[in-house]
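Asks: Model the following, please.
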Amino acid sequence: MADWTTDYQEHLLPVFGTPARELDHGRGAWVYDVDGNRYLDFLAGIAVSALGHAHPALVRAISEQAARIIHVSNLFTSPSQIGLAEDLLRVAGNPENGRVFFANSGTEANEAAFKIARAHARQGGGTRILALEHAFHGRTLGALSVTWKHKLRERFEPLASEVEFIPATLDALDTIDDSVAAIFVEPVQGEAGVLPLPEGYLQKARELTTQANALLIVDEVQTGMGRTGSWFAFQQSGIMPDVFTLAKGLGGGVPIGATVTVGAASGILHAGDHGSTFGGNPLATTAGRTVINSIESEALLDNVRHQSQHLRDLLPTLRLVTGVRGMGLLLGVQLDKPVAADLVAAALEEGLIINAPDAQTIRLAPPLIIGEAEVQEFGERWTKATERLSA
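Replies: The predicted structure follows:
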């Protein structure tokens, strides 16, 4: 058998480094590599495979849709595109004048949101655009403009716009006045180490942006679609953003993103201001509708809350763990020393897929379908991985 790592390095652009494994198939919360080794997937493709792998309803729905029609372009629509927009607005609480734009990824959804912020500034809003320190909103130029990490930005500057980064503190929100056009926030900063916003943050941000005629833009790319135990994390704060963005779990693995606008924000972009050839195609929107239906019919929001508590009870009993933070099934595990990368590698050898957003944090984002058996298995494999580290 040819060395797949050599083939990968010779034929793909080296923006990701060399992958850890060549995966072949999956079932439920498990994936298998080309050599038949089995791994418990506690990352779900970085919070993407909400229904796990090869979920029967999703396989059936996208297979049937592929046999009907896959693509229609933005010159036409389809029942599944309209239906998914209706579904998203329904689970968001049917906000006044809610509208949906479909894209293909989280960064594209945030790119649309960035254009909405810029257009709002041009039509009489403030001109300042705020984002948070440690924010990650994507890698296209607009989304990168509101991404904090200098290492990601420096080779591509000057970016699309000057953005002011403020600390994720309640006091820092006091900078919001009528000179501000918009503020971008993540309810949980996943790439920064799974850092939730302080209690009361979204409520204060909502109050101040409303007073200033500024847009509150909430990035739910990683936290949305049930991952936090509610459809969207902002719902746990009792607020409604002007704009929120989705991707990752929305298609259960099929690429799709969405930008949802509410109230006056739905009137900012006009015909021709934005678009996407593939966005909202019948295959992706059928997948999205199936994910929503499965979350509802299988009571997965309840399961997220239930299994999140099981993990929170289990994790403090495991080696290396000094703390747990996050929401639902998006958890950051604080380690007692900076060995996260080594632990990820050791865990993979023990058949467990986890992720290290920084040197002392492990990110867990398992499929929403996990049960008690998978949580117990996770604990056993974590223990073996830590023993391997100390051997």
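Asks: C-alpha only now, for contacts and for neighbours.
Replies: Fine.
Asks: Now do the helices in the protein.
Replies: Per DSSP state H, the chain carries helices over the ranges 4-11, 44-47, 56-68, 79-91, 106-122, 141-145, 150-153, 201-212, 282-297, 300-314, 340-349, 372-390.
Asks: between these, which one is nearest to Glu191?
Replies: Closest to Glu191 of the helices of the chain, according to Cα to Cα: helix 44-47, at 10.1 Å.
Asks: nearest to Ala233, of the helices of the chain?
Replies: helix 201-212 (10.2 Å).
Asks: The closest one: which residues count as buried?
Replies: Of the residues in helix 201-212, 201-202, 204-206, 208-210, 212 count as buried by neighbour count, 16 or more other Cα atoms under 10 Å.
Asks: And the contacts of that helix?
Replies: 169-170, 173-174, 176-180, 182, 187, 215-216, 234, 237-241 (Cα atoms under 8 Å, 6 or more residues apart in numbering).
Asks: Could you do stretch 226-235 as well?
Replies: Contacts for stretch 226-235 (Cα under 8 Å, 6+ apart): 47, 50, 91-92, 187, 202, 218, 220, 223-225, 236, 240-241, 295, 300-305, 327-330, 368.
Asks: on that earlier part again, which among the helices of the chain is found nearest to Val163?
Replies: Between Val163 and the helices of the chain, the tightest spacing by Cα to Cα is seen for helix 141-145, at 6.5 Å.
Asks: returning to that earlier point: filter the contacts of stretch 226-235 to the buried ones?
Replies: 47, 50, 92, 187, 202, 218, 220, 223-225, 240-241, 295, 300-305, 327-330, 368.
Asks: quick one on the thing from earlier: how about the helices of the chain in TSV, adding distance to Val260?
Replies: Below are the helices of the chain laid out as TSV (distance: least, Cα to Cα, whole Å):
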stretch	distance to Val260
helix 4-11	37
helix 44-47	20
helix 56-68	23
helix 79-91	8
helix 106-122	9
helix 141-145	16
helix 150-153	26
helix 201-212	16
helix 282-297	14
helix 300-314	21
helix 340-349	35
helix 372-390	34
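Asks: For Gly26, find the nearest of the ones you listed.
Replies: Across the helices of the chain, closest to Gly26 is helix 44-47 (Cα to Cα), at 10.7 Å.
Asks: Give me the neighbour count for Thr322.
Replies: By other Cα atoms under 10 Å, the residues close to Thr322 number 14.
Asks: measure it to Gly17 for me?
Replies: As judged by Cα to Cα, to the nearest Å, Thr322 and Gly17 stand 30 Å apart.
Asks: Repeat that for Leu58.
Replies: 31 Å.
Asks: try His270
Replies: His270 is 40 Å from Gly17, by Cα to Cα.
Asks: Same question for Ala121.
Replies: Following Cα to Cα, the distance that separates Ala121 from Gly17 is 39 Å.
Asks: quick one more, to check against the first:
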Amino acid sequence: MRDLMARLHLMGERSGPLFVRGQGSWLWDAEGRAFLDFDQDQGANSFGHSPSLLLAALHRQAELLISPGRGQCSRGQLKLAAQLCQAVGSERVTFCSDARQAAALAVRLALHWASEQNPEADSLVLVEGNSFGPLPETVAGRVLKVSFNDLDALAAALDSRCAAVLIEPVQQAAGVVPATLEYLQGAQRLCREQGAVLILDEAGSGMGRCGTLLAEELYGVRADLLILGNGLAGGLPLAALLARGRIASQSDAELAPRFSGEALLAAAGVAVLNSVLEGSFLAQVREVAGHLREGLAHLARCHGHGPLRGHGLLVGLPLIGQSAATVQRAACEQGLLIGIARDDCLRLTPALTVSHGNVEEMLRRLGRALQSVENNHVEVA
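Replies: You can find the predicted model right below:
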């Protein structure tokens, strides 16, 4: 009863399980029920719930230093910056609390840099379907929106006033739709020709999520500015903006750290990055992703849905004739947590450490959920 009253006080009218414990791909609620989590906070919990590597890193760092204070520097922050820049081939990095903050900083940096090269450059081309929502009002400049995977529309928008182009390589909010190879390579070419800054938002697709450290590797492109999200620190509030080449010479003031708790969060980032880069980790992600996608594709065909979208362990399952919210509720009743990319598309973003056994159990539970929705639909009809 005390747990229930606290939930009502803190969460208003929200309903659903009250979770009290997590381990890997599993969550347990206050009533002892186990839930298989294939959402993992939209993939931000890159190593699942309470991973031992993160707990150990946080414990070691907490005994030494949690935060030297805003604007100060810690050894862990320098270590993470050096390792991250080396891993992704960048010259500069700054850390933020979340991807939205990093995206706003990326746009400000790009507009400032481009205006110094060309006084007319005051426009941002924003490819529709991004996940972080509208840009803050503090971001000055003209914003032009163009359709995703439409190279002709992008080419028409890139004129002498274009300072930067912001693209999410795999658009989660639009239904986990990946860029085509022709589109992303073409976007890079157009930006180079026009002198515009190419910004890739990899908050959802980076840090191993697509089976490579970055999704851009799948396309053979290289962004000028790169955004990483909370997957960088296993779901803790740490994001990054990385600058390369011509734009990496921005002033120290523009690239100053913008989050507190530097030492503790940086230690988490180092632990996650080292694990992702270790040995065969990414190969294992690709292997289990193949298992997941094969099973989901079969399940989708059996129930008249699909085809699948996305890369690696960032998967979209389009639904035909059913609501994603309805299927999500039915899945929760089966002890399965999945995400929604849009009204007619499920999103699955399990931990990068998800096991083959977890995948098989997820397929069984999702299959029961889909069947339940179909049965209820028939009864209503």
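Asks: Superpose the two chains and report the TM-score.
Replies: Put the two chains on top of each other and the TM-score (TM-score structural alignment, normalised by the length of the second structure) is 0.91; 368 aligned residues with a Cα RMSD of 2.1 Å.
Asks: follow-up on the earlier one: of all the buried residues of helix 201-212 of the first structure, which comes closest to Asp358 of the first structure?
Replies: Among the buried residues of helix 201-212 of the first structure, Tyr201 lies closest to Asp358 of the first structure (Cα to Cα), at 23.9 Å.
Asks: Show me what the closest one lines up with in the second structure.
Replies: Under the alignment (TM-score structural alignment), Tyr201 of the first structure pairs with Tyr183 in the second structure.
Asks: can you check Asp171 of the first structure too?
Replies: So Asp171 of the first structure corresponds to Asp152, using TM-score structural alignment.
Asks: Any idea how many residues pack against that match?
Replies: For Asp152 of the second structure, using other Cα under 10 Å, the count is 13.
Asks: ditto for the one 4 residues further on
Replies: For Ala156 of the second structure, the count of nearby residues is 9 (other Cα under 10 Å).
Asks: quick one, what contacts it?
Replies: Counting by Cα under 8 Å, 6+ apart, Ala156 of the second structure has no contacts.
Asks: From Asp201 of the second structure, how far out is it?
Replies: Between Ala156 of the second structure and Asp201 of the second structure the distance is 22 Å, computed by Cα to Cα.
Asks: shouldn't Gly24 of the second structure be in contact with Ser52?
Replies: No - between Gly24 of the second structure and Ser52 there is no contact under Cα atoms under 8 Å: 9.2 Å.
Asks: Of these two, give the one with the bigger neighbour count.
Replies: Ranked by neighbour count (other Cα under 10 Å), Gly24 of the second structure and Ser52 place Gly24 first, with 22 against 13.
Asks: Please say which position in the first structure the more buried one maps to.
Replies: Per TM-score structural alignment, Gly24 of the second structure is aligned with Gly28.
Asks: got the contact list for its match?
Replies: By Cα under 8 Å, 6+ apart, the neighbours of Gly28 of the first structure are 51-55, 369.
Asks: Kindly recompute the last result at 6 Å.
Replies: Counting by Cα atoms under 6 Å, 6 or more residues apart in numbering, Gly28 of the first structure makes contact with 52-53.
Asks: do you know how far it is from Gly379 of the first structure?
Replies: Taking Cα to Cα, one finds Gly28 of the first structure at 18 Å from Gly379 of the first structure.
Asks: Please apply the same query to Phe244 of the first structure.
Replies: In terms of Cα to Cα, Phe244 of the first structure sits 35 Å off from Gly379 of the first structure.
Asks: Kindly report the same for Tyr32 of the first structure.
Replies: Distance of Tyr32 of the first structure to Gly379 of the first structure, given as Cα to Cα: 20 Å.
Asks: Equivalent analysis for Leu141 of the first structure, please.
Replies: As judged by Cα to Cα, Leu141 of the first structure and Gly379 of the first structure stand 40 Å apart.
Asks: Same question for Arg305 of the first structure.
Replies: Taking Cα to Cα, one finds Arg305 of the first structure at 18 Å from Gly379 of the first structure.
Asks: cool, and Gly272 of the first structure?
Replies: When distance is defined by Cα to Cα, Gly272 of the first structure is 52 Å away from Gly379 of the first structure.
Asks: Who has more neighbours out of the two?
Replies: Gly379 (18 against 6).
Asks: Neighbours of the equivalent of Gln72 of the second structure over in the first structure, how many?
Replies: Per TM-score structural alignment, the equivalent position to Gln72 of the second structure in the first structure is Phe76. Neighbours of Phe76 of the first structure under the rule other Cα under 10 Å: 8.
Asks: again with the one 5 residues further on
Replies: Taking other Cα under 10 Å as the criterion, the count of residues near Gln81 of the first structure is 22.
Asks: can you check Ser251 of the second structure too?
Replies: For Ser251 of the second structure, the neighbour count with other Cα under 10 Å is 10.
Asks: ok, now Glu162 of the first structure?
Replies: Residues near Glu162 of the first structure, counting by other Cα under 10 Å: 12.
Asks: Can you tell me, leaving aside adjacent residues, what's nearest to it?
Replies: Ser145 (7.3 Å; Cα to Cα, 6 or more residues apart in numbering).
Asks: wouldn't Ser25 of the second structure be in contact with Phe35 here?
Replies: No - counting by Cα atoms under 6 Å, Ser25 of the second structure sits too far from Phe35 to count as a contact (8.4 Å).
Asks: So for these two, which residue has more residues nearby?
Replies: Taking neighbours as other Cα under 10 Å, Ser25 of the second structure and Phe35 compare with Ser25 leading, 24 against 21.
Asks: so what's the more buried one up against?
Replies: Contacts of Ser25 of the second structure (Cα under 6 Å, 6+ apart): 36-37, 48.
Asks: how close does it get to Leu184 of the second structure?
Replies: Here the criterion is Cα to Cα. By it, Ser25 of the second structure lies 33 Å from Leu184 of the second structure.
Asks: And for Gly175 of the second structure?
Replies: 18 Å.
Asks: tell me the strands in the stretch 151-300 of the first structure, going along the chain?
Replies: 164-166, 180-185, 188-189, 195-196, 215-219, 243-246, 257-261 (DSSP state E, counting those that start in this stretch).
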